[in-house]
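Asks: sharing a sequence plus its predicted fold:
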Amino acid sequence: MAVLRKYRIMDDLKTRFVVVGAGPAGCSAAKVLIEMNHADDVLLIGREATLAYERPPLSKKSLLEEQEAPQFLSEALWLEEHQAKTLLDTTIIEVNADEQFVLTEKNQKIYYEKLLLTVGADPRKLNIAGEHLDSVITIRDFADAQKLKPQLISGKKLIVVGNGFIGLEVAATASQLGLDVTVIGLTERVMSRTMPVEVSQAFEHKFEDHGVKFLFNSTLQSIQGTEQVESVVLQNGETLDADIVVIGIGAYPNSEGISGIGHLLSNGIAVDQNGQTLDANIFAAGDVANRATDFANEQFNMRLEAWEPARDQGRAVAEFMSNQANVDLTAPWMWSDQFDWNLQAIGYGHLASKQVLLGSQADAKFTILQLKDNGQLVGAITVNNGKDMTLCRRAIKNGLSFDLAELQENTDLNLKQVLALAKA
């Protein structure tokens, strides 16, 4: 990327909008704030040396192809083109809400009128012996992927800790490269936190067909080796030979390291539907935001760790900060590519008490509709059936409901035919 208007603060600075966190949410928000206000009104502060780039490929494409640099988000390129004010390689350690400034690790104060925290989430660690070894890797950024890539040599033994999306994506990629892969997870099936058993079973069979081994209800006690990994010890005392360990066990919100906002924290930074905290001048969006949500006559708080919702939240909250227009977000959507399979999910599946499967589970091409007891569609999942996702998105947005008995009697229909049975 070309040089942005990077600030090296010698004295205290004051600006109207300060955005802390230059990931997808922060870059999306900064773009909107500049468009709706003025470039000189906005300062974007980032912990890393670059603006936001595509992170989903880090566990897939970046491990298969030669890449000299990551692919930057369109919002980041726009900010560069419009010479946005940025302060990169900078960590914020304190927010002083009374005097309205943030403090950097270099003891520099930056005053704000409105503050948006988009500091994201960092990967969790196992905190066990041997985690410091050079061939133990947690993928968070482009440098992590670049470190792992040359180690993925055919015949090597890879242990993946974590059977969620990141762990499975790395496992699939490594298997394609000829590694001997074992996936270890605390749960009884893959992706159990977010996916129904039908999806888990389909993907487990797919991985096993490619020679990937699973250990369920298990985790590591320690990692053995001198400089490089030589073996791992399970909690039951069993030892497995290993050359590489990749840890993918979820993430924690990056709010804990910032002093002065303890009263705003609850599984991240607690915000209302507009992204506003209890302090009227402080907002949050993206992975760090635990957002109040009102959907299908249900009120709940939800913190999402997904790329597309982070961008959506950043844009929407920035609009509210500019003109106080209430935020109206679409249902959150995510996807994962594993081997040649595609998995997508949309909505709030945790609200569902019923589900209906359309398509063929045997052929691993199906759509699952997730519904409340009253028949309202609140979520949907597609496996190798992405063409259905647009229709599901629209149906959820329109609040469609079904007669559950009628729906169960018509599972041989395709999605378009099923949606014709719905009522608004």
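Replies: Arrived safely.
Asks: C-alpha only now, for contacts and for neighbours.
Replies: OK.
Asks: the stretch 151-300 of the chain: strands as residue ranges?
Replies: 157-161, 180-184, 213-215, 220-225, 229-234, 239-241, 244-247, 251-253, 269-271, 282-284, 289-295, 298-303 (DSSP state E, counting those that start in this stretch).
Asks: A further structure is provided below for comparison with the first:
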Amino acid sequence: MIKNIVIVGSGLAGVTAARKLRGRGYNGSIHLIGSEKELPYDRPTLSKDVLGRRIEVPPKLMDDAWYEKEKIDLHLGDKAVAIDARQRSVTLESGLTLDFDRLLFATGIQPRTLSVTGGGLDGVHRLRDLRDCKSLLSAFEAGRNLVIIGGGLIGCEVATVARKAGLEVTIVECADELLTRVLGRQVGAWCREQLQALGVRVELRAQVESIFGERCVRSVMLFDGRELVADTILASIGGIPDDNLLSAAGIYCETGVLVDACGKTSCDEIYAAGDVAAWPLKQGGRRSLETYINTQQQAETASLAMLGDFQPQLQIPTSWTEIAGQRIQIIGDMNGPGEYVWRGELTSGEPAFVVRLLYGKCLAAVAINASRDFSVLSRLVISEIKVSTVLLSDTNVSLRELLKPRH
């Protein structure tokens, strides 16, 4: 009989799991542990709506009354400091020890540290939580010089809102193009062009050697000798799964907590979900996915498994972003063998998408301002349906026609 479930991590995965457990009729205790004092909130809005001053605070994942109604024991601002897998217990920073029958580990990722001279100066920011966001927002003043180190999704999202706020923005990216890992080279190049059209300066194949300033940031020195004026710096250089506690408890970890397709770790009573979990992928391998949609899927799957309802779910990376005013949705891995088929043109301003095909099967897709098409593209990718490249690229053919079985 499962009477005590402890969830370490109060982000999206943790809250989704708690909600799923109650929805499936589990009436035992649920302890939700988080290092932040705030009620769990929607993190993706930090780099978009909060920094863009469209809203003052991020929306809560669930309102205050829900936790009381569903009898969720909150331990906020009291992070877990030790896990004993054999004794089935979690120790909190306050000294409180919680016993568990099942544990869900959902601590997410830790941002990588900017390990260069001057990286600790005032004015060097990261963007992981609400406190980071408020600190960065205080530097969002028109005319100031913002250097963003790292041209990934977060970096490009922040560049968009900063430029619209009137800041002078430079992205420093060590690769030869932006966003190729997520969007593929052609769409990544197009995103760079959109950012440049906003007035964002993009430095490719560039690396930071050091940061200058006495107490506050003054400039950034690149390895090629160029110096960039900077009042503010955002280090957006990715993160690593925050798996230290489970690793110390003897649970198998390798760039994330190794789990099966139900979220179970090397210990039968312990599960992991979200960014910290190295989850099996449908197209092979396993890794941390760091997406909102996958986090929800994993948390729900792991919650069911903790209750004995095993429904393995191999993951397909699925995410979305807004860059330079363009809504971009992604499913699958755009990097890999096969051919790329386009419908629509990026230069037209109309909805467009690109699909990666292998042996006629849809393995990945990126949709630009084409949300209606994306729902069908997702079904094509999830089902790995074989399609005709001619029909796929023909704007006169309804995408839904491609879902029909062909003989």
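Replies: Done, it's in. Please read all numbers here as calculations on a predicted model, not as lab measurements.
Asks: just to revisit the earlier point, of all the strands of the stretch 151-300 of the first structure, which one comes closest to Ala97 of the first structure?
Replies: Across the strands of the stretch 151-300 of the first structure, Ala97 of the first structure has its closest neighbour in strand 282-284 (8.1 Å, CA to CA).
Asks: matching residues in the second structure for the closest one?
Replies: Using TM-score structural alignment, the residues of the second structure aligned to strand 282-284 of the first structure are 270-272.
Asks: before we move on, the earlier item: dump the strands of the stretch 151-300 of the first structure to TSV, plus distance to Ala143 of the first structure and mean neighbour count.
Replies: Converted to TSV, the strands of the stretch 151-300 of the first structure look like this (distance: least, CA to CA, whole Å; neighbours: other CA atoms under 10 Å):
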stretch	distance to Ala143 of the first structure	mean neighbour count
strand 157-161	19	25
strand 180-184	22	23
strand 213-215	28	18
strand 220-225	22	20
strand 229-234	20	20
strand 239-241	26	15
strand 244-247	14	24
strand 251-253	18	19
strand 269-271	28	26
strand 282-284	27	27
strand 289-295	26	21
strand 298-303	26	14
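Asks: Asp98 of the first structure is nearest to which of those strands?
Replies: Judging the strands of the stretch 151-300 of the first structure by CA to CA, what sits closest to Asp98 of the first structure is strand 282-284, at 11.2 Å.
Asks: what's the mean distance for the closest one versus the second structure?
Replies: Comparing strand 282-284 of the first structure with its match in the second structure after superposition yields a mean distance of 0.5 Å (mean CA distance after the TM-score superposition for the first structure).
Asks: which strands and helices sit next to that strand?
Replies: strand 109-117, strand 269-271 (3 or more CA pairs under 8 Å, 6 or more residues apart in numbering; DSSP states H and E).
Asks: among these, which comes closest to Leu58 of the first structure?
Replies: So among these, strand 109-117 is nearest, using CA to CA, at 24.2 Å.
Asks: what does the closest one contact?
Replies: Around strand 109-117 of the first structure, the neighbours that count as contacts under CA atoms under 8 Å, 6 or more residues apart in numbering are 11-21, 26, 99-103, 281-285, 288, 321.
Asks: show me which of those residues are buried.
Replies: The neighbour count (16 or more other CA atoms under 10 Å) marks 14-15, 17-21, 26, 100-103, 281-285, 288, 321 as buried among the contacts of strand 109-117 of the first structure.
Asks: residues in contact with the equivalent of Ser218 of the first structure over in the second structure?
Replies: Using TM-score structural alignment, the equivalent of Ser218 of the first structure in the second structure is Ala206. By CA under 8 Å, 6+ apart, Ala206 of the second structure lies in contact with 172-175, 222-224.
Asks: which of the residues you listed count as buried?
Replies: Members of those classed as buried by 16+ other CA under 10 Å are 172-174, 222.
Asks: CSV please, covering those and showing distance to Gln297 of the second structure.
Replies: Shown next, in CSV, are these (distance: CA to CA, whole Å):
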residue, distance to Gln297 of the second structure
Val172, 33
Glu173, 31
Cys174, 32
Leu222, 41
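Asks: returning to that earlier point: hey, which of the helices and strands packed on strand 282-284 of the first structure is tucked in deepest?
Replies: Per-stretch averages of neighbours, counted by mean count of other CA atoms under 10 Å, single out strand 269-271 among these, with a mean of 26.
Asks: which part of the second structure lines up with that strand?
Replies: By TM-score structural alignment, strand 269-271 of the first structure lines up with residues 257-259 in the second structure.
Asks: contacts for the matching stretch, please.
Replies: 241, 243, 246-247, 251-252, 265-266, 271-272, 276-280.
Asks: ditto for stretch 402-409 of the first structure
Replies: For stretch 402-409 of the first structure, contacts defined as CA under 8 Å, 6+ apart pick out 356, 374-377, 418, 421-423.
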